[in-house]
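> no FASTA, just this:
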């Protein structure tokens, strides 16, 4: 009888340990940023957490879901712009799970699915814009990509909060072409500014000529002022042109004065 009792006690002890292990394994602890999707006999039951939860072994299964924001680096993509320029573009994606049930049930692997969707969306959106828009309007492109990804991942329980294009890599020939284009643009602006200055200066010269023509003595004063400025310089020889209109005014003034004197004498 003793061997039988020993075997029965051993069985009871093993059964006690087994039941204790099952009870202990039924308790799960989920952190504040985690949720547990519970399946009952293969069917969705509920979402539990955070804190201490109970999962009945064998009957129920739990899948952990992290609700923190995921920072995903989108690999470099070969993109052909609308003006047929080949570039390599990479970006960074920020998203998080807002519905644990959809993230587990509606898609097999939401991380891989979001990564592939981000790559294809990046290529398709950038392919609809010119190279200048890629370089100068990144905020607009980021908003377009973010809106498309957010709409497509809504059925997966994922919220795309931000998309940032990091680098737009160009080949050496295109970099040189852009540099020549920028140099030509600056030269064009310089010529336009110079022409505008010449036009303003000509308008001022015409205005000054009209004022001098309205007053006969003004040209004489301007002539004397210019002569004074030249005389101030230490030059041995001064060649100064005499305006014909000035001489004509002097001769006309002398004749008029002589005529008046003759009239007085008479």
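In hand now; what should we look at? Since the structure is predicted, the reported quantities are computational estimates derived from the model, not experimental observations. Residues are numbered from 1 along each chain as shown.
> From now on I want contacts and neighbour counts done on CA atoms only, so please keep to that.
Will do.
> need the next SSE after the longest helix along the chain, C-terminal direction.
Longest helix in the chain by number of residues (criterion: DSSP state H): helix 172-214. With elements assigned by DSSP states H and E, the helix or strand that comes after helix 172-214 is helix 216-231.
> another one to put next to it:
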């Protein structure tokens, strides 16, 4: 009976001491921090590496300090100018202060996601469709600023938030395409008009030079005849030079 009682006591010691010994120390990775609670009271932060604990009295909650990447659910909302849009985004954030993350918010990652979705809807509601299409970087900066204010007191840093996809109604897509086509046509007409104006100015300058230089018109005429003869195999009938015609007129008058 005594042997049986001693064996039972030994088994009890083993069952009690082994878990107790395991609870006397903890280990944190380099990217982890442990928030210590001693009988429910907040203690000092632990880690990285190993640390001692008081068994059955100390409790540690670990926090991962690495950057977390999350894709936000697609949000359906309306822009400031009344266009319904569907937007999704990607969020990068991390815990900066492990103690505040544990003691100020429950499920801190879920809280950041909810705050990001709310901020995205607010930012889109304050922006026009043209801003969403052309100034996406400005919208992203506004989103990050709004999130920083919401999550800063939780001990969380928002590294970046980027809008990924923007879906707009098909009718609005056609309207945007027509607008872009009209802008391109306008640009083409302006370029053509500028080219015609420059060509007219060049011709006017050339006419002034030809008119003020004796024989220039005849030289240009002969050059044109030479070019025609090279390009086309045909018979060319050339008029008499203008100078000879004018000289003949003067002689006839005399």
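All right, it came through fine. Keep in mind it's a predicted model, so treat the numbers as computed, not measured.
> ok, average deviation of the longest helix of the first structure from the second structure?
Here the mean offset of helix 172-214 of the first structure against the second structure after fitting is 1.2 Å, by mean CA distance after the TM-score superposition for the first structure.
> Remind me what that helix packs against, helices and strands.
Counting contacts by 3 or more CA pairs under 8 Å, 6 or more residues apart in numbering; DSSP states H and E, helix 172-214 of the first structure packs against helix 216-231.
> Output the contacting helices and strands for the helix it packs on.
If you count contacts as 3+ CA pairs under 8 Å, 6+ apart, helix 216-231 of the first structure packs onto helix 172-214, helix 244-265.
> For that helix, what is the distance to the chain centroid?
Helix 216-231 of the first structure sits 60 Å away from the centroid of its parent chain (CA atoms, centre = their mean, to the nearest Å).
> Please work out the angle formed by the directions of that helix and helix 172-214.
Going by axes from the mean of the first three to the mean of the last three CA atoms, to 10 degrees, helix 216-231 of the first structure is angled at 120 degrees with respect to helix 172-214.
> Flag every buried residue along helix 216-231 of the first structure.
Residues of helix 216-231 of the first structure classed as buried: 219-220, 223 (neighbour count, 16 or more other CA atoms under 10 Å).
> need the residues you listed in JSON lines with distance to residue 62 of the first structure, can you?
Converted to JSON lines, the buried residues of helix 216-231 of the first structure look like this (distance: CA to CA, whole Å):
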{"residue": "219", "distance to residue 62 of the first structure": "102"}
{"residue": "220", "distance to residue 62 of the first structure": "105"}
{"residue": "223", "distance to residue 62 of the first structure": "102"}
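> Go through the residues you listed and name the one nearest residue 242 of the first structure.
Of all the buried residues of helix 216-231 of the first structure, residue 242 of the first structure sits closest to residue 223, with 8.6 Å by CA to CA.
> mind checking what the closest one lines up with in the second structure?
Alignment note: residue 223 of the first structure maps to residue 221 in the second structure; criterion TM-score structural alignment.
> One more: residue 91 of the first structure?
Under the alignment (TM-score structural alignment), residue 91 of the first structure pairs with residue 89 of the second structure.
> Figure out the helix or strand that that match lives in.
strand 84-95.
> cool, residue 238 of the second structure as well?
Using DSSP H and E, residue 238 of the second structure maps to neither a helix nor a strand.
> what do you get for residue 137 of the second structure?
Going by DSSP H and E, residue 137 of the second structure is part of helix 136-151.
> Show me what counts as buried in that helix.
139-140, 142-144, 146-148, 150-151.
> Can you name every helix or strand that it contacts?
helix 108-125, strand 156-167.
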